[in-house]
Each structure stands twice: as C-alpha cells, then as structure tokens.
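Asker: I'd like to go over a predicted model; first the sequence, then the structure.
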Amino acid sequence: MAPLKLNSQNLSQIATAGESQVKVPTYARGGAVKEGIVHIGVGGFHRAHLAVYVDKLMQNHGVNDYAICGVGLQPFDVTMRDVLQAQDGLYTVIERSAKGSFANVVGSINSFLFAPDDREAVIAKMAHPDTHIVSLTITESGYYYNENTHQLQSEHPDIQFDLDPANASSPRTTFGFLYAALARRHQQGLNPFTVMSCDNMQKNGSITRHMLESFARLRNPELAKWISEQGHFPNAMVDRITPQTAPADKTALADNFGIEDSWPVVTEPFMQWVIEDRFSDGRPPFEKVGVQVVSNVHDVEQFEKHKLRLLNGSHSAIGYPGQLAGFKYVHEVMEHPVFRKFVWQMMQEESKPNLPDIPGVNIDEYCQTLMERFSNPTIMDQLPRVCLNASGKIPQFIMPSIAEAIWVTGPFRRLCFVAAAWFHYIKGVDDNGNSFKVEDPMIEELQAKAHAGGTDPAAILSIKNLFGDDLRSDKRFMQQITIALEEISRDGILKTLPKYVD
C-alpha cells in the first residue's frame, strides 16, 4: 500500500495505516482555535520541543487558545512555508531509541507566515489581541548580542536598517518586528505580549530583554520605558537533541508508518524545559505537560549551567575533534573508547566541580544519562549539526568553565583541548586532508585569524566580542591552549587525544 500524504483529510487513515499505530491530533484546528503563540524560527528544534508541548496541551487538556502561528523571517524559510502549507501545518515527530521508533503527528502549528511575502501581516499578527506570546528560536546570531561587551550590535547593517524610521513597515530583524508590533499594541492600549526565547543560550530571556530594550531606546525612549515596565521575558532552559532530517528518515517514515511527510522531525524520547513564571499577558498551563515552571531566574540559571556546561560542552568535545578525526555521527565518536573516556573525564573532573548543587538533582546520574543520550545510534545525529555556529557556542559552553577553573586554580587542560580543536577546525580541513564547510556567521573573520595565527591561539583569542581579557591575560591558560593547538596541528586529533585521557 502506498504511503498516505500527510494532510488533514488523511489523518484518520494515517492513524492505522502503517505497521505501527501513529498518534494523530483529534482536537479542533484552523478557525476553531485561537493562535495565542507566534513563533519566529520554525525549525527542527521548535517542532520537537515547544510545538510538542503545545500539541499535548491541545490534545490532552483541551487548550484551544494557544495554537501556534509560525513565522519565517529569512529567505531560506520558504521551504518550511511550502511544506507546512501543503500539509495543513501538520508534520511528524519520530522518536528513536533502543526501544524502537514511535511516530506522532503534531498539529499545534495552525498557520505559517513568510515575512518576505508580507511583512505587514507578521506585524499585525503579533499585535493582534489573541497573541499572548511571541516565542523565538533564532539561533545565537539572531540576537545581535556582543558576547564581550554584552551590548546590542547596533552598528550591524540589519539593525541600522531597522532603526531607520523610514523602514518601520518593512523590518528585517526579529527586533524590528517585535518593536513594530509592540508599538502598535501600545497605541491600542493592549498589554505587551511575552517575548519567550527558546534558544539554547544562558540567560536567554534576560539577553532578549536587554537587546530589545536597547533597540527600542534608539527608536523611541518612551516605548522602551513601557516595554521595560510592562514587558516580560522569561528565562528558560531547553533540551532535546534534534538532528537534521535526512532523506532516509522520510523513507523510513513511509515504509514503517505509511506516512508521506516532506519534512518530519527525528528526535530522542528525552525532553526538558525549565521556564521562569514571568508572563505579561497570560500563558498556557505548561506544567500540565511536564514543563518545570519555576518562580525565579535563579532556579532557571542552576539548571541552565548544568545543561550548557555538561551537555553542550560535551557536544563541543564530541563535535569539533570528532569531525577533524573523520567521524560523521555523534554515536560513532562515543563508540571510540578513548573519546568516550575523554568526554566522561572532562565532565567529571573539569566541568562538574564548579557547578551548583540543585535540590533533587543527582548530577552524576545526569552525566550518565547524557552519556547514554550521546550514544544513541538510532537518531543518527550528524557532527556538522553539532558544530554549527560555534562562535555563539564555544564562548558559552567551554570558556565559562575554563574561566571558573582559572579562578579556583582547577584543572582545565581537556577544556583547552576542545577550544584548540575548534580553533583548528575553523580552517575547514580534517586530519585526512579532506575539506569541509564551516558554517558560522563570523566565518570570514575567524578563518582570517586562524590562518594568520597558525598554531598560535592569540590571533583568535584577540576577537574581543568572543573572548575576554581574563582569558588572554592568564599565563596557565595561554600555555595549555597553545600546547593543545600545536599538538593537534602537528599530530592530528587521534594521536593527541590519548595525552588528555588518564
């Protein structure tokens, strides 16, 4: 039997068509629900995380006023627009683990707006009284945040364009759209919507607030004051490993579940979301579907530190050295006994010691769970995905652990190895001489520094919006990262790695 095309008309048949039963939405959609959430940046992670939580609220708890309107701001979002429109907003989440594969059709994305087609429609949607939350997965570079000065990159051409009042009706950046919609709500006497970052950044809500208020002050100090006094930007910690969808995933979905889906999402069973209970215009009952809603930012920060330093830091330790060594997938790196020891020892001896205790959380069990998740061979998590946009990751995932180890005179040589591996990775050639594409918003500057510096890390460390003076001025750090970069450049990853394993 041929697979069924995923759309609303075929849902009842899809539920029983494949070898295994598929969960499908049975709740009302379309005009029968209100779209209380507008989400900017509909990619794999959003569709495996926030959209899944909302789907559970709609399916299991009758919540019908927080369906999602997806928004794409970038030209490449046109593919997502076309897929979702053809499938009535439906898509499949495939969970894979040692227990097998399970498929669930998600229907919480009720509509999709492609900003290059109609920027006014996006502004109007955010400003609509039914919109209570505007959520974001725009990656680190979408925040225009200077890691060193902690200020808005106001000189960036896109920000400059959006700051020009002449361009008020045709913004380019997330902040341009948020400002325009909030200005309209202010004029209409509405509450500001909550701006809810779901990006994998420490203090994501606080950074979002600071960047938007900075933008607004440059446009209209009065509106900036209203946003500051009335707006809410909850901090959150998000977690679910979501690899890029491969053609083989679509084929397996068709063969095993009888579904023809142009862009399914593959992910792991594990998912976690810790969010601060700070909303300016109401929120769904997230706690009913397993979200950890906490009372203050401090609670979020504790979970955040554990996740960024242990999960994301370890992903960096797997990704950059792993790709240089010629591996393709995360689980392949974890199958290498020396790599596996390295990751565990880095977590236990260098990342973990400076992390806070969280009541009810066993940090060693968390580390063990991470090792199991990294080793899951069924989700086929590709290293290039883990390595994407490192200029926004290494300063958050690796350098803070090094900085704290410097402060307490603790060990950090393995962390230095990871940073040095990234410095070498920037050149885009693996240890076998094969070229690969390095995807990073700062790639031109990074590669220029990497080639100019050679085996001296000082050139890359001179990029002030990535690295602070406390690192550059520490002799022990400079010595260890220089040694690591020299060894990796001379001998390659697999010959150098055993020197960093006890």
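Answerer: Good, I have the coordinates. Numbers count the residues shown, from 1 in each chain.

Asker: CA only for contacts and neighbour counts going forward, please
Answerer: OK.

Asker: Could you give the number of residues near residue 499?
Answerer: 12 (other Cα atoms under 10 Å).

Asker: Give me the distance between it and residue 48.
Answerer: Going from residue 499 to residue 48 by Cα to Cα, to the nearest Å gives 38 Å.

Asker: got it, and residue 201?
Answerer: Distance check for residue 201 against residue 48: by Cα to Cα, it reads 18 Å.

Asker: and if you look at residue 496?
Answerer: As judged by Cα to Cα, residue 496 and residue 48 stand 37 Å apart.

Asker: Neighbour count for the two, which is higher?
Answerer: residue 48 (25 against 18).

Asker: Quick one: residues contacting that one.
Answerer: Neighbour list for residue 48: 93, 240, 242, 265-267 [criterion: Cα atoms under 8 Å, 6 or more residues apart in numbering].

Asker: Next up, a structure to set beside the first:
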Amino acid sequence: MKNLNREFNNSVNNLPIKVVQFGEGNFLRAFVDYAFQVLNDEVGFNAGVAVVQPIEKGMVSLLNEQDGLYTLFTKGIKDGAEVQEKILVKNIIKGIDPYKDFKAFLALAKEKELEFVISNTTEAGISFDENDTQEMQPPNSFPGKLTLFLHERFQYFKRSKDSGLTVIPCELINYNADTLKTIILKYISLWGLSGDFKHWVLNACTFHNTLVDRIVPGYPKDDIEEYHGQLNYKDRLIVSAEAFFLWVIEGDAYLKEKLPFHKTDLDVRIVPDMQPYRTRKVRILNGAHTAMVPLGLLYGNETVKDTVDDSFTGTFIHSLIFEEVIPTLEMDKRELEDFAKDVLDRFRNPFIKHQLSSIALNSISKFKVRVLPSLLEYVQLNKRLPLKMVFAFACLIRFYQGQWKGVDLPLNDDAAIIDNFKKLWDLPNLSNTVHQVLGNTYYWDTDLNNVDGLSEAIELAINHLEANGVEEGFTKFVDSYK
C-alpha cells in the first residue's frame, strides 16, 4: 500500500494561503481544517491553510511528508441511527516549524491573500510569558509569536488597514479572543512597540471569541488496520471524530459575509454573543456528564453509553436534563431540547468509549461549575428542590467516601480535597458530614446550608442510598417528597 501524498493522490497544491493556523493536532484537523474544506468544496471558498507548529515538538514534519493530506473519519448517532463518513482533507498547503525556520514563519505574514488566524494551542496556550522578548526566534508563548507575526505584517504592508487579520482562537477557555488580544497588547507595551502598531491591532484586526464542540479521539491506533482497510493508501495522520459539529463565533454581518458557512450544512453560528451557547453546553452537556458519573459508578455502570442506555440511569439523566436543567435556561426551548437530544445521541455513540472513571477527574469543581448553577436557579424559580439534581449531588458526596460495597471508587481529585472528605466521613454522624460539606465555601463559593431544605434532602438521599441501593433508593427518596 502506497503512502498518501499529492503525487499519489494526483492533487495540486495551488490554493492561496488565506488561513494561518497555530496548531497541527487532531482537533484542529478534525474541526477547523475540515470546516474550511467544506467551504472550499461547497462554496468555492478557495482557501489554503498554512500550519504553524506552536511548540518545539510537534507533527509538522509528518504533515509535510504527506503534503498536508490526511483522512478524516466521522462516526456517530443521529436521530437514533448510526452515521459514518470519510473525507480526504486537502487544503493544508504547508507546515512550518518556527523553531527550525523562523524566517519562513515570518514570511507567512507577507501573504497577500491572508485573512484569518486560527489557533488551538490548548487552554494553557493563551498565556503571558514575561521572559519572552522581541528578539527571540521564536518567543516561547503563542501570543508572543502572534505579536511578532502581526508586527511583521503591519510593517510589510505599511500600516494598511486592509492588511488586518481576523483572529479566531479555538482554545477551550471563556473569552478566548478577548484574553488573547489583552496579552498581545501587554507584549506591545513590554517590547516598546509603536503606538501606530497598537492602533493597527485594535482597529485593523478583529478578535472573535468562540465556542467549539466536537469530540475528537484522534488517531485510531487500536483499530488502524480496520481504518486502512477502507482506503487504498497508507495514511499516518488518520483522525477520527464524532459526527456532531458545532462552532459558535462572536461576530457581525461582515464576518458572516467573510465566512459564508451559512451556505453549507455545517452548524457554524456567527452571533453577537456566544455566552448563551456556552451556558447551554456547560449546563446540558457538561452538566449531564458530571451528574451521571457518581450516579453511574455507584449503580455499576462503566461507560457513558452504559449509563444513557440503561432503563433506570438513562431515564434519570434524560429527566434531569429536560425537566430540571432546560427550564432554568433562557434560550428558545425548542432549540435547547434539540441540542439536548443531540447530546444524548452523542452519549450513545458506540464508536467512542467514555469510561466514567476517566471523567471522574475533579468532580467537585466540575459540579460547582456545571450542575450547581442549574440547581440553584431551579430553586429560585420554583421555590422547591430539583430532586434528580439533589440525588445526583448526594451520590457525589457519597462517592467521595472512597468505597462502595467494599470496592474502591476511582477518586481522582486534588489530594487536599480527598483528604478532607476522608476526615468528614469519619465524623460521628451523617448530619455533621453533610453540613460541613455543604458549608465548605472553598468548594462551592457559598454556604449551601442556606438553601432551604437542601441539607436535609442530601442526608435523606444518602440514607436511602445506603439502605436500598441507587435505583430503589432514588424511588424512596422521591416518594418521601410526595
């Protein structure tokens, strides 16, 4: 079987570079590069991508060996049916390692048709490094590299406003573009760059906050022969992803015109404010994930799919989302319910095995961000407790005891949190344990004992858990409120 490259594939490499992309990893290739490939194929967008390796060790050399080509396999569940697709992505024109060829990196800034800067350098990538200098080739940080890149373009095109770039970071932090711009301005000040350059960055360039959503397991090394069996070439950069795709970008009508995704079937939403979409994702998708982990593990499930497929835990999670979480959100109810249905389809994806134990990491902090706001909002709106979220909360607290029915539980959290729970579970009675857990403002940023009836409900739920197990315990817990 021959290796994948443009000679073998008989494809040309003549697209103009419209996108500079910081990052060559699985996510960007399965998400952003795929999206621009769809734009090229369906709208004639004619955009080539130049990929910049953001850290010293990376995959640019392998990408160049395959002339920027790779195969994306998408698999998932849609409306209860399995969907699969494979596509050859061929819009990457070149890959550049700025640690080996800094001049080639700066030369990208001089590309006349360049319009967009995309990045995914991990959540830690958008950070300020006080040790970065203008003379470094390159600076350590991604924002430092981008500052030099923008300065090179500013000088080469003689401050032309038309040469400004549209910067769309995809790192998984809130307000990612705002944060990136703030750090760039900090470097401009630190390095003593001109006021004219600062003005150009602020007025010629635009920075757009984003929300990205797609599960990308990446290179399917355990099943690579099966994947290669569907191809007539050897591809060392195969990437697998779920079928679901959502990209929310803050922008106006002008950005929508520049990026005409509305002319494709891709779910790319250019909106004035992406925060409602972020809240929707955190509360529904992430919230359901977090709520199901202790519940599912105590019940005996191993994976997310096990949990949503089971007649009890699946119904529990479905009801928690539709009856308790969605009513607390301000977006259109139909849109929220459609998103929730997609989430449950994603959880059922047979091609992605999400072990509950592997997503139990930092469950306390996750519960605070993902579930607790829905619980508190529900209480405020309805003047009563959301019993499924409360029971899930009880399961979480019981989970942090560390054992269930003589078996060690997969606690994976800060050592101080685990040690503190051990001490709390050694208290002489359950009421004290629950009171101190709920009163720990380090965990929750507030004293949850002040939520009317919550402490008593958690204690009651844990007692039913201990006496009757998860399913019967939940039934008896709910019955006590009838």
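Answerer: Yep, that arrived. Values in this document were obtained by computation on a predicted structure and should not be read as measured data.

Asker: Run the contacts of residue 48 of structure 1 past structure 2 and keep the common ones.
Answerer: Counting by both residues aligned by TM-score structural alignment, their matches' Cα atoms under 8 Å, those that remain in contact in structure 2 are 93, 242, 265-267.

Asker: Just give me the closest of the residues you listed to residue 357 of structure 1.
Answerer: Checking these against residue 357 of structure 1 by Cα to Cα gives residue 242 as the nearest, at 27.6 Å.

Asker: how about the closest one, what does it touch?
Answerer: For residue 242 of structure 1, the contacting residues are 44-45, 48, 265-268, 381, by Cα under 8 Å, 6+ apart.

Asker: for residue 263 of structure 2, same thing?
Answerer: 42-43.

Asker: how about 10 Å then?
Answerer: Residues near residue 263 of structure 2 by Cα atoms under 10 Å, 6 or more residues apart in numbering: 39, 42-43.

Asker: Sitting in helices, which of those residues do you find?
Answerer: Those of the contacts of residue 263 of structure 2 mapping onto helices are 39, 42-43, per DSSP state H.

Asker: returning to that earlier point: most neighbours of all the contacts of residue 48 of structure 1, which one?
Answerer: Comparing the contacts of residue 48 of structure 1 by number of neighbours (other Cα under 10 Å), residue 266 comes first, having 30 neighbours.

Asker: ok so that one is a strand residue?
Answerer: Yes. Assessed with DSSP: H, G, I helix; E, B strand; the rest coil, residue 266 of structure 1 lies in a strand.

Asker: Now do the contacts for the counterpart of it in structure 2.
Answerer: Mapped onto structure 2 by TM-score structural alignment, residue 266 of structure 1 lines up with residue 240. Applying Cα under 10 Å, 6+ apart to residue 240 of structure 2 gives the contacts 26-27, 29-30, 71-75, 86, 215-220, 227, 351-352.

Asker: Same question for residue 9 of structure 1.
Answerer: Contacts of residue 9 of structure 1 (Cα under 10 Å, 6+ apart): 87-88.

Asker: Identify the residue of structure 2 aligned to it.
Answerer: Alignment note (TM-score structural alignment): residue 9 of structure 1 maps to residue 7 of structure 2.
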